[in-house]
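K.L.:
With the sequence up front, the predicted model follows.
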Amino acid sequence: MATGEATGIAIVGCGYVADYYRQCLGLHDGVLRLTGVWDHDPARLTAFSSCWGDRAYRSMDDLLDDRSCALVVNLTTPESHAEVTAQAIAAGRHVYSEKPLGMTLAEAERMRAAAREAGVRLSAAPCNVLGESAQTAWSAVRRGAVGRVALAYAELDDGMIHRADYRSWISRSGRPWPARGEFETGCTFEHAGYAITVFAAMFGPVRRVTAFSSLLIADKRTDPPLPHPAPDFSVGCLEFDGGVVARITNSIVAPYDHRMRIIGEDGTLEIKEPWDYASPVRLRKAAQGRLGRLMERRFGGALASRIAPVRATPFRGGRGKPTMDFMRGVAELASAVASGRNPRLDEDFAVHVTEVTEMLQHPERFERPATVRSSFAPIAPMDWAG
């Protein structure tokens, strides 16, 4: 494909999240071109293709026989990611996979090895690190807005979802939120990447993980009951190459709280919602003197000032629209392949995020603290982020 030509992509998996990706496709005209969609469930495939007016492939083989498709967007269930990704790689396609890349480090490493042998590129969600909010915080860190960073916190608590009215959560093409799959995959595999990717981009590879996870509420009120519910709480401390330490908490038990905080010697950067590209980044200076300590105890610190965003986001969610551009990671991969550069969220980065996530959800599989084997090259900020 020549530089400047839109990359042909095909979506595999037409479930709940596929509608969010499809809603964001129009933001990348001239970069991405949808060649068609496929799902092994005929009802899902018909509903999705009818809703969006997209071509429906007759089979996965039909999709892979279409040479206008250069990149497969794998939006199948997490347990199917490895199989579908391997099939696309074997057919010579680049792949962008929904998170997680694999359910184990071993799965992720096998896919990376297959991609390299086939001479194709592999990338994985989440892509929120490419969003305006994360890039603004990262820019502030680089220019020393909070001094030397020592610590970072991420709360990824989603509220008690099994008590919520999730059965009414229906996507644009009519797909219900996949409760059983979410509860069995686990909130850590579903959500930890939103924090790991941001912190790893800023601070480099994770070297050690000390983690704990637990299934606190086994009965999620599903019918029939879940045979293998995943841990619904995890907490881990991550030690990065550069000496920064981060604490990441995941749960679907504690009240909704998605705060991210980056703590330096001179102050703290705060992001209220890392899933929202327009979420403001605020700076609180470190408490000094009696008045500063009093404000910290009573109000959480000095009055926060808003950091000017590196650019105004062209993407605004709300009214049924997602709050993040799900297709930005796909567009980043396509642009990198077209220009011959290394993708920001490359296969090494995807493997690293998978390994750390597995350590958080399944600490019993590793020594404590667990030494992280994988690594990745430094990631460049977005070109518009300075």
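P.N.:
Perfect, I can see it now.

K.L.:
make it CA atoms for all contacts and neighbour counts henceforth
P.N.:
Noted.

K.L.:
Would you map the strands across the stretch 51-200 of the chain?
P.N.:
For the stretch 51-200 of the chain, the strands defined by DSSP state E, counting those that start in this stretch cover 71-74, 94-97, 122-124, 149-157.

K.L.:
Can you check which of those gets nearest to residue 355?
P.N.:
Proximity to residue 355 (CA to CA) singles out strand 122-124 among those, at 13.2 Å.

K.L.:
For the closest one, name the packing helices and strands.
P.N.:
strand 94-97, helix 328-339, helix 347-361 (3 or more CA pairs under 8 Å, 6 or more residues apart in numbering; DSSP states H and E).

K.L.:
ok, second structure coming up, stack it against the first:
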Amino acid sequence: MGKPLNAGEHTRVGIIGCGKIVEQYLASFRRFQDLISLVAVADLDPARAQAVADDYEGVRALTVEELLAADDVELVLNLTIPAAHADVALKAIAAGKSVYGEKPLAATTAEAREVLEAAEAAGVLVGCAPDTVLGTGIQTACKAIDDGLIGRPISATATMVTPGHERWHPNPDFYYQPGGGPLLDMGPYYVSALVTLLGPIVSVMGAASHTRSERTIGSGPREGETVPVTTDTHVTGVLVHASGALSTLVMSFDAVKTKSPNIEIHGELGSLAVPDPNHFDGDVQLFALGAEDWQTLPVSAGYVDSGRGFGIADLAGTSPGSEPRAGGLLAYHALEVMESVLASAKSGAAVKIHSTAARPEAVELTTLAAQVAEASS
């Protein structure tokens, strides 16, 4: 799917979009200085880009156009709002650069397809969050399934419940506009995890609703200001996997809290409680057939102590002709699944999924030091 970025050398990264999420990537990049060199940042608000440059040695604050034209930027980390994901990715690809973006890959599958086709034609790589699936939580659960601890998987449940991001986010407007909502915002974590655990999805059914026509911002300089709600804020879906397993998905900005695990996987010989796919770690618990209680499994797979940005390091070491684990095909498949759940909610009919994505290659239990050594060998 493109040329490798890292052949024992640093991957030189430029960031477009310096909003709230950039802090988490910067924390990982500081740990990855033997793998990744952050060389430039850009934002529509020059002050935000300059603040990052002032805090990170050796980084230049540029305009978006300057960053895209910079010869020392090999990969663009796209942290813009979802509506701009495709436009920025296409411009980066046109400049000959690989792209790693925040989720979703694009606002629509049509735009996402254009990104993948452009990248293939240009011979560059496309990666996309979430890379949480590479952490020890989801990967330990994958290994438990692969080791046969629950037998043949039958079903899964995936639940994300929160009363809304406006309670903490200072600018939550886009969460409540078309292209936002709980499914497109948080669903990528859960759908990507379900595909990583159980394989690709072939059809879906959905239902959706919303309970409020406006939301009140709870923090920051706009505290007390209201924003309109023009998209569904509670979505339920049934996902049919190619394997025959059935997953039930509940994503809500309307409810308050759930007591159940974020993801449960049920098989003929046991059930797994899987940690929050918005996190990289967490306990995986097994209730085996005939057991008397849940057993916490030892951490056995995944990148140890990982965080946002590990998907970029993983992508940088992708072999020629191979798809990154947190790659564009998985992100496209997850986007089509989510878009189709929403389409099914409107039509009341099942929707066939046309794309597919191979279950990503497992991540062996790996520390950062071991990853650096392997990339440098």
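P.N.:
Received the coordinates, thanks. From a predicted model like this one, the values you see are computed outputs, not experimental measurements.

K.L.:
Give me the TM-score for these two chains.
P.N.:
TM-score of the superposed chains, computed with TM-score structural alignment, normalised by the length of structure 2, equals 0.87; 352 aligned residues with a CA RMSD of 2.2 Å.

K.L.:
mind checking which of the helices and strands packed on strand 122-124 of structure 1 is nearest residue 206 of structure 1?
P.N.:
helix 347-361 (7.6 Å).

K.L.:
against structure 2, where does the very next helix or strand once past the closest one fall?
P.N.:
Next in sequence after helix 347-361 of structure 1, counting helices and strands by DSSP states H and E, comes strand 370-371. Aligning strand 370-371 of structure 1 against structure 2 (TM-score structural alignment) gives residues 351-352.

K.L.:
average offset between the matching stretch and structure 1?
P.N.:
Stretch 351-352 of structure 2, aligned to structure 1 and superposed, deviates on average by 0.3 Å (mean CA distance after the TM-score superposition for structure 1).

K.L.:
on that earlier part again, quick one: the helices and strands packed on strand 122-124 of structure 1 as CSV, columns for distance to residue 290 of structure 1 and mean neighbour count too.
P.N.:
Shown next, in CSV, are those (distance: least, CA to CA, whole Å; neighbours: other CA atoms under 10 Å):
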stretch, distance to residue 290 of structure 1, mean neighbour count
strand 94-97, 51, 28
helix 328-339, 46, 22
helix 347-361, 39, 27
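
K.L.:
To residue 265 of structure 1, which of the ones you listed lies closest?
P.N.:
Comparing those by CA to CA, helix 347-361 comes nearest, at 26.5 Å.

K.L.:
who's in contact with that closest one?
P.N.:
Applying CA atoms under 8 Å, 6 or more residues apart in numbering, the external contacts of helix 347-361 of structure 1 come out as 100-105, 108-109, 112, 121-124, 186, 188-189, 192-193, 196-197, 205-206, 209-213, 231, 234-236, 365-366, 370, 372, 374-377.

K.L.:
Tell me which of the residues you listed fall in helices.
P.N.:
Among these, DSSP state H puts 105, 108, 109, 112, 188, 189, 193, 196, 197 in helices.

K.L.:
The third one -> structure 2?
P.N.:
Matched across to structure 2, residue 109 of structure 1 falls on residue 113, judged by TM-score structural alignment.

K.L.:
give the contact list for its match.
P.N.:
residue 332.

K.L.:
in stretch 268-279 of structure 2, what's buried?
P.N.:
Neighbour counts using 16 or more other CA atoms under 10 Å place 270, 271, 272, 273, 274, 275, 276, 277, 278, 279 of stretch 268-279 of structure 2 among the buried residues.
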